[in-house]
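S.K.: Coordinates for the following, if possible.
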Amino acid sequence: MNGYDISSVQSSLNPASVPSDFVGIKVTEGIGYINPTWETQVKQTLSAGKHLLLYHFITNDSVIEQASFFLNVAKNYANQAILALDFETGTIGNEIPYITLAHRVQAEVWLDYVSARTNGRPVIYMNAATAREFDWTSTASKYGLWLAQYASTEPTGYQSQPWRGNSSYGAWNRPTIYQYTSTGSLDNWDGELDLNLAYLSEDEWQEMAGVAGKSENNTNYTTSDLEDDELMKFTYQIIDAKTGKSQGTIYYYDGNKVVALSHQDQLKIVRQIYKDTTGKDLKQYSWRTDAPWYVRFMQAINQKAPEIAWK
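M.R.: Prediction:
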C-alpha cells in the first residue's frame, strides 16, 4: 500500500486529489499544539475512501499528558485510523547516541496508554539509526515500526521495492511501514512529500486501525487514567520500632513483585523514569516493625520473600 504523510507544512494539500492508498496526518505535538488543518484533511481522506494514519509528535513534556492530549483531540477518528508516535531524537533534547532508557520507556508508555484506550495497535516512527543502535525489544514485542531511511535525495514517485539498506531493523524483523524518501513527487501537488510503503493487506490495516471493533467514543481522557497508578508501583522502607531508624534497604514494588534494591542508583533510575513518564513522584512508604504492614502486603501478593536486585 502506497501513502504519504503530511503536516501543517502541506496545509493546502487535498488528500482526495493526490494519489495514495493511505494518508498519514499529524494531529498534535507535545501537550498544546494542534495542526490547524488536520481534521479537514482527515475528512478529505476518508471521503475519498483512503486509509488513514494519525500521528503525534513527541516532546519532553509529560508523556501521559501527551497521550491524553492526542486522544482527546483525535478521539472521533481514533478507531478509524492507525495511530502512531513520531519519535525523533532532536525533539526530546538528545541526539544519538544520547537517547536514554527513560526516553525509550516514555515512548512505550505513550503506546501502551493509547493502545489500552482504543481498538487498534499503534506504531512508532523513528529513523534507522535509532532503531538499530538502541534496545527496543520490549516495544517491538507489542508494536510495529514505521521506519524512515532514505537512499538519496533525488525526486521520486512511489516505489514498490525501495532500497532498504542492510535490512537490519534492530529489535524488529521488518518495518510495518517504510518511509523511503522525503523528496517524493506526486500528481496534483507541487511540493515534496514523504513517501511510504505499508507492508499490510487491507485486512491487516483494518485490524491495526481497530475498525472491526469501532464504537462511538466520547470519552474525555485525563491523566488520572494512569496505568502506573493502577498497578500500584511504589517503594517502601522498614523502620525498626526500637531505634526509630530505617533498616537500610529500599524495596520496590513494580506492580507484580517486591524487589530489594541493592544500590542507591537503582532507586534513582526507578524514580527518574517514573517521574519522566507519569509526571508524578513515585510513592514512598515507611512501615514499622511493630505494625508490619510489609508482611501483610507480601501475604496479599502471595510472595514469600523479596527478590534481590543483582549488582
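
S.K.: C-alpha only now, for contacts and for neighbours.
M.R.: Fine.

S.K.: And the strands in the stretch 101-250 of the chain?
M.R.: Ranges of strands in the stretch 101-250 of the chain, per DSSP state E, counting those that start in this stretch, are 123-127, 144-148, 177-184, 193-198, 234-239, 246-253.

S.K.: Please provide the structure for the following sequence as well, for comparison with the first:
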Amino acid sequence: MKWITNFLKAIAEFFSRKKPEPQIPQKPSEPVNQTPTVPAPEPKPKFKMHEFKKGQIGVDISHHNRRVDLELLAKNVDFIYMKATEGESFVSSKYVERAKKLKEMGTVAWGAYHYYRTNKGPAVQAEHFIKYVDVESGLPPVLDIEAINNNFKPHHRKDLQIFLNLVESKTKIRPIIYTGYYFAKDEFKPTEEFAKYKLWLPWYTSDFGRVKTPKPWDKITIWQYTEHGTIKGVDGNVDINRVV
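M.R.: Take a look at the predicted model:
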C-alpha cells in the first residue's frame, strides 16, 4: 500500500503548486535626455610671437626711466623692450615689477634685453639673462653689445656666439642683436654667422635714408632713431624705435 500513499502524496504536491502570475508587459522607459558630447576645443598656444611690421613703433626702457605708466604707454606703442640684466649678476631694479604688470595686462608685446659685458663670462651672463626672459612675452630676447672703449678682442666674437647659442637653446627663440654701426664696423666686425640674427640698430636721425647697415647684415629690422623721444606714458626722454 506504500505506493498508493506515495502516489496520492505526489498528486497533492502537484495541485498545491502556486501557478505563476501572468507577466504584465512593461511600458518601455522614456529615453533620458542626455547632453550631446562636445569635443574638447583644441588647446590654444600659450603665446604668439609678435610679428614685426614696417612702421611699427616701440620703446625701450630701463631703470633710468623712473616714471612709466605702462597702461598708457601700451596704448601708444606696438611693442616695449625693457632692460632686464647686465653682466653676470645685475638686474634692472624696475624690470621684475614692470614685467609682471605687462604680463597681467596682456595688451602689448614686450621683451627683455641684456647689456653684455666683455669682461664677464658669456655662459654665466647667458644663464643669468635666461632666468628673467619670459618666453610668453611675445618678443625675442635681445643681446645688447655696444661700444667698449676699443677693448673688443677677436675672441669676444666667439663669446658672443656662446651667449647667443645658449639663449636660443634654452628659450627656443632666436635672439636679436642690438649694436651700433661704427662699433660693428670698427670693433665687433661680426662674421657671416651673425647675419642670421635680426639687427636692431641705433642711428639718431630723422632720415632713414642716411642710415647705414653694417656687414654682414643686408637689412635692419628695428631702427632706434632717437634717445630723446617723448611719448605718452613715459615721463621724460625715452628711446624710440621704428620697424623698417
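
S.K.: can you redo the strands of the stretch 101-250 of structure 1 as JSON lines with mean neighbour count and distance to residue 267 of structure 1?
M.R.: Putting the strands of the stretch 101-250 of structure 1 into JSON lines (neighbours: other Cα atoms under 10 Å; distance: least, Cα to Cα, whole Å) gives the following:
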{"stretch": "strand 123-127", "mean neighbour count": "23", "distance to residue 267 of structure 1": "29"}
{"stretch": "strand 144-148", "mean neighbour count": "24", "distance to residue 267 of structure 1": "31"}
{"stretch": "strand 177-184", "mean neighbour count": "22", "distance to residue 267 of structure 1": "38"}
{"stretch": "strand 193-198", "mean neighbour count": "22", "distance to residue 267 of structure 1": "42"}
{"stretch": "strand 234-239", "mean neighbour count": "20", "distance to residue 267 of structure 1": "9"}
{"stretch": "strand 246-253", "mean neighbour count": "17", "distance to residue 267 of structure 1": "8"}
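
S.K.: Mind checking the ones you listed for the one nearest to residue 86 of structure 1?
M.R.: strand 123-127 (4.8 Å; Cα to Cα).

S.K.: Which one of the strands of the stretch 101-250 of structure 1 lies nearest to residue 24 of structure 1?
M.R.: Among those, strand 193-198 comes nearest to residue 24 of structure 1, with 9.3 Å by Cα to Cα.

S.K.: Where in structure 2 does that closest one fall?
M.R.: Across structure 2, the stretch matching strand 193-198 of structure 1 (TM-score structural alignment) is residues 238-243.

S.K.: At the geometric centre of structure 2, which residue sits there?
M.R.: Geometric centre of structure 2, nearest residue: residue 136, 2.3 Å, by Cα atoms, centre = their mean.

S.K.: a helix runs through that one, doesn't it?
M.R.: No. Judged by DSSP: H, G, I helix; E, B strand; the rest coil, residue 136 of structure 2 forms no part of a helix; its state is coil.

S.K.: What's the average distance for the helix ranked longest in structure 2 when superposed on structure 1?
M.R.: Ranked by number of residues, the top helix in structure 2 under DSSP state H is helix 154-171. Here the mean offset of helix 154-171 of structure 2 against structure 1 after fitting is 1.3 Å, by mean Cα distance after the TM-score superposition for structure 1.

S.K.: Quick check: the gap between residue 129 of structure 1 and residue 234 of structure 1.
M.R.: With distances taken as Cα to Cα, to the nearest Å, residue 129 of structure 1 is found 35 Å from residue 234 of structure 1.

S.K.: Over to residue 107 of structure 1?
M.R.: As for residue 107 of structure 1, its distance to residue 234 of structure 1 is 21 Å (criterion: Cα to Cα).

S.K.: picking that back up, could you redo the strands of the stretch 101-250 of structure 1 as CSV and give each row distance to residue 206 of structure 1?
M.R.: Shown next, in CSV, are those (distance: least, Cα to Cα, whole Å):
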stretch, distance to residue 206 of structure 1
strand 123-127, 14
strand 144-148, 14
strand 177-184, 14
strand 193-198, 13
strand 234-239, 39
strand 246-253, 38
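
S.K.: Identify whichever of the ones you listed lies nearest to residue 115 of structure 1.
M.R.: Comparing the strands of the stretch 101-250 of structure 1 by Cα to Cα, strand 123-127 comes nearest, at 9.8 Å.

S.K.: Which strands or helices does that closest one pack on?
M.R.: Here strand 123-127 of structure 1 touches strand 82-86, strand 144-148, going by 3 or more Cα pairs under 8 Å, 6 or more residues apart in numbering; DSSP states H and E.

S.K.: Is it possible to get a markdown table of the ones you listed that adds distance to residue 124 of structure 1?
M.R.: Listed next are these as a markdown table, based on distance: least, Cα to Cα, whole Å:
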| stretch | distance to residue 124 of structure 1 |
| --- | --- |
| strand 82-86 | 5 |
| strand 144-148 | 5 |
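
S.K.: closest one to residue 114 of structure 1 among those?
M.R.: For those, proximity to residue 114 of structure 1 was assessed by Cα to Cα; strand 82-86 is nearest, at 8.3 Å.

S.K.: So for residue 22 of structure 1, which of the strands of the stretch 101-250 of structure 1 sits nearest?
M.R.: Comparing those by Cα to Cα, strand 193-198 comes nearest, at 8.9 Å.
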